[in-house]
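Colleague: sharing a model prediction with you, sequence too.
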Amino acid sequence: MNDINKALELLLGKLESWGEHLILMLPNIAVAIILIIITFVVARFIRNGLDKVIGRISHSAALNNLISTILYIALLAVGFFFVLSVLQLDKVVISLLAGVGIIGLALGFAFQDIAANFISGIIIAVQKPFGVGDMIETNDYFGVIERVSLRTLDIRQPSGELVKLPNKMVFENPVTNFSSSGTRRLDLDVGVSYGEDLEKVQQIAIEALQDVKNRVKTRDIEVMYDAFGDSSINFKVRFWISYSRQIDFVSAKSDAIIKIKKAFDANNIMIPFPIRTLDFGIKGGEKLSEQLEQVKDGRSVSDN
């Protein structure tokens, strides 16, 4: 019984001490509650104001939301640490900071790929090498950008497939932006017979492409001969087109082929077919007709 009485006395003493300490801490608790309320109000006010300011500077919704969210959480964390200090829980603050550092280090190793994509997304959002609606080629994928997030880049390919590329891959590899200038050069390979007047062919090709679809008429059409082929003299036709979608390029190329073919037909300019020699196993110097006659004679003798 004595042990039980001592335990009860010890428990009551502890409870009484805690009660006295709680009464002494009531002003601090009231200040802490007020401080928490003020922290939430100020953080929300600053976040709303920052959203308006950043929205005028940057047009990336993902980046704007990221910056405002980070600032909002940082303000809440500062207010929370002040509250702990008011409640005289400084040791808890130190323990929390140490715990946050250890947890952050562990998460950094565990999610380093996600972190790399996240950081790459931030850099891409700041540098803006491309935007939604641009036609790009990267990592062997070609298509229109549909969405730029802080983790992935969504590309819609001309054949309809949607590709989600991690930002790390896009950031570390070359990116070709076909829409950056609004124009694109179209190179078309053509061949004509060796018997044609090359200067005449050059002039007819230039005249034929004057009104080709989407052509930028302030830039000249170039026709340059570049090779003696097996059955033709080859040249390149180069001209610039207005470019915003891949259909602009495809339709201009198709129209150029049609116009060149019509112009060459109207002027009796021949686009030669490749020449192929077929080997029937005939001995040198003998004609094919003689070989056929020998085959027929051989069959006639066997029939008799």
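Modeller: All right, it came through fine.
Colleague: contacts, neighbours, all on C-alpha from now
Modeller: OK.
Colleague: so how far is Leu66 from Ile57?
Modeller: 14 Å (C-alpha to C-alpha, to the nearest Å).
Colleague: tell me which of these two has more neighbours.
Modeller: Taking other C-alpha atoms under 10 Å, Ile57 and Leu66 do not tie; Leu66 has more neighbours (14 against 9).
Colleague: so that one, which of the three states?
Modeller: helix (DSSP: H, G, I helix; E, B strand; the rest coil).
Colleague: so where do the strands sit in the stretch 201-304 of the chain?
Modeller: Ranges of strands within the stretch 201-304 of the chain are 222-228, 233-242, based on DSSP state E, counting those that start in this stretch.
Colleague: so for Val42, which of these sits nearest?
Modeller: Nearest to Val42 among those is strand 233-242; the distance by C-alpha to C-alpha comes to 50.7 Å.
Colleague: what residues does stretch 69-85 touch?
Modeller: 32-33, 35-36, 39-40, 43-44, 46-47, 90, 92-93 (C-alpha atoms under 8 Å, 6 or more residues apart in numbering).
Colleague: presented hereafter is structure B, for comparison with structure A:
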Amino acid sequence: MILRLEKAWEEMVKRLASWLDSLIINLPNFIIAMLVFVVAIFLSKYVSKLTLRLLEKSSMQRSMKSVIAKIVSILVIFGAIFLILGILDLSKTFNTILAGAGVAGLAVGLALQGALTNTYSGIVLSYIKQIRYGDWIESNDFAGEVISIDLRAVTIRQTDNNLVYLPNKLVLENPIKNFSSTAQSRVIFTCGVGYSSDLEFVRNLVKKTISETFESINSEEEVIFLYTEFGDSSINFETRFYIDSTSALEVLKAKTEAMIAIKKVFDEHDINIPFPIRTLDFPKDFRKPAQGA
């Protein structure tokens, strides 16, 4: 038993000595490999920035330029890995890894199916022209300004300055409403006036007020005024006009300014904006005390 332990100890010492010799012999290669890896990290960042600069003059979208820069950066890292394997004389090991990469790739692909779908969708979104940086869009019940399109999600900034991260797959598969696809946006607001009002006078007054409030409106004819219904307590109307903006926030601001202006001129001309009124009908003898009380 003691002889076996001694032999095992001697064998272990020999192997440790051989490993130490190998480490000392290959120490320069390890140092060079580490330097190559560090240089590759910095080089990938520099190449990414350089790629963005070279693509600035192209007509591609900003998001597509960013995706190309990231791909070039990844290729630099992969090239450095191949070089490191050659320095460490691990090319045979790399061939073995490639041989098993098929099965491993299938397993990883199934596990990362959602992530890969978002990556592919991000590349598609970066290429199409229906959505760009700075556009005001509405998708998946969220609306805001597009500030980023990467390989995972589309980031939009809402009117309250909160950020929403929409997975690329959902944006690509669902309808997208792009408010920035045209040079103008339409403002619509509704109101009502009392039944005693002069309807023609109200119509002319509203159209005149709107045209004078907004510089983008050249004449009263560009303001659409429509009476919509006889309401319970008012005659309701709808006013439509365009402003030179594609931002949903600017549309809300224009609607606010229009409402302030309309309320002011209505007060000046004693035009009433009724509120709902409930009439209670009591029997004539409801105040008489009940018999026997």
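Modeller: That came through, no problem. Everything numeric in this text was worked out from a predicted model, so none of it was measured.
Colleague: can you pull the TM-score for these?
Modeller: Once superposed, chain against chain, the TM-score is 0.69 (TM-score structural alignment, normalised by the length of structure 2); 249 aligned residues with a C-alpha RMSD of 3.7 Å.
Colleague: quick one on the thing from earlier: will you turn the contacts of stretch 69-85 of structure 1 into CSV that also has distance to Leu288 of structure 1, secondary structure and neighbour count?
Modeller: Shown next, in CSV, are these (distance: C-alpha to C-alpha, whole Å; DSSP: H, G, I helix; E, B strand; the rest coil; neighbours: other C-alpha atoms under 10 Å):
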residue, distance to Leu288 of structure 1, secondary structure, neighbour count
Ala32, 108, helix, 20
Ile33, 108, helix, 13
Leu35, 106, helix, 17
Ile36, 103, helix, 17
Thr39, 101, helix, 21
Phe40, 99, helix, 15
Ala43, 96, helix, 20
Arg44, 95, helix, 17
Ile46, 94, helix, 15
Arg47, 91, helix, 21
Asp90, 106, helix, 15
Val92, 103, helix, 13
Val93, 101, helix, 17
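Colleague: could you dump those to TSV with distance to Ala266 of structure 1?
Modeller: Shown next, in TSV, are those (distance: C-alpha to C-alpha, whole Å):
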residue	distance to Ala266 of structure 1
Ala32	92
Ile33	90
Leu35	88
Ile36	86
Thr39	82
Phe40	80
Ala43	76
Arg44	74
Ile46	73
Arg47	70
Asp90	93
Val92	91
Val93	88
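Colleague: out of these, which is nearest to Ala205 of structure 1?
Modeller: Out of the contacts of stretch 69-85 of structure 1, the member with the shortest distance to Ala205 of structure 1 (by C-alpha to C-alpha) is Arg47, at 62.1 Å.
Colleague: just checking, the closest one touches Leu66?
Modeller: No. If you go by C-alpha atoms under 8 Å, Arg47 of structure 1 and Leu66 don't touch, sitting 11.0 Å apart.
Colleague: coming back round to it: would a markdown table of the strands of the stretch 201-304 of structure 1 with mean neighbour count be doable?
Modeller: Converted to a markdown table, these look like this (neighbours: other C-alpha atoms under 10 Å):
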| stretch | mean neighbour count |
| --- | --- |
| strand 222-228 | 14 |
| strand 233-242 | 19 |
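Colleague: how about JSON lines for those, with distance to Leu292 of structure 1 added?
Modeller: JSON lines is the format used below for the strands of the stretch 201-304 of structure 1 (distance: least, C-alpha to C-alpha, whole Å):
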{"stretch": "strand 222-228", "distance to Leu292 of structure 1": "37"}
{"stretch": "strand 233-242", "distance to Leu292 of structure 1": "37"}
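Colleague: looking at the ones you listed, which is closest to Asn28 of structure 1?
Modeller: Minimum separation from Asn28 of structure 1 across those (C-alpha to C-alpha) falls at strand 233-242, 69.7 Å.
Colleague: in structure 2, what range does the closest one match?
Modeller: Across structure 2, the stretch matching strand 233-242 of structure 1 (TM-score structural alignment) is residues 235-244.
Colleague: now do that stretch: distance to the chain's middle.
Modeller: 30 Å (C-alpha atoms, centre = their mean, to the nearest Å).
Colleague: next: stretch 214-234 of structure 2.
Modeller: On C-alpha atoms, centre = their mean, the centre of stretch 214-234 of structure 2 falls 34 Å from that of its chain.
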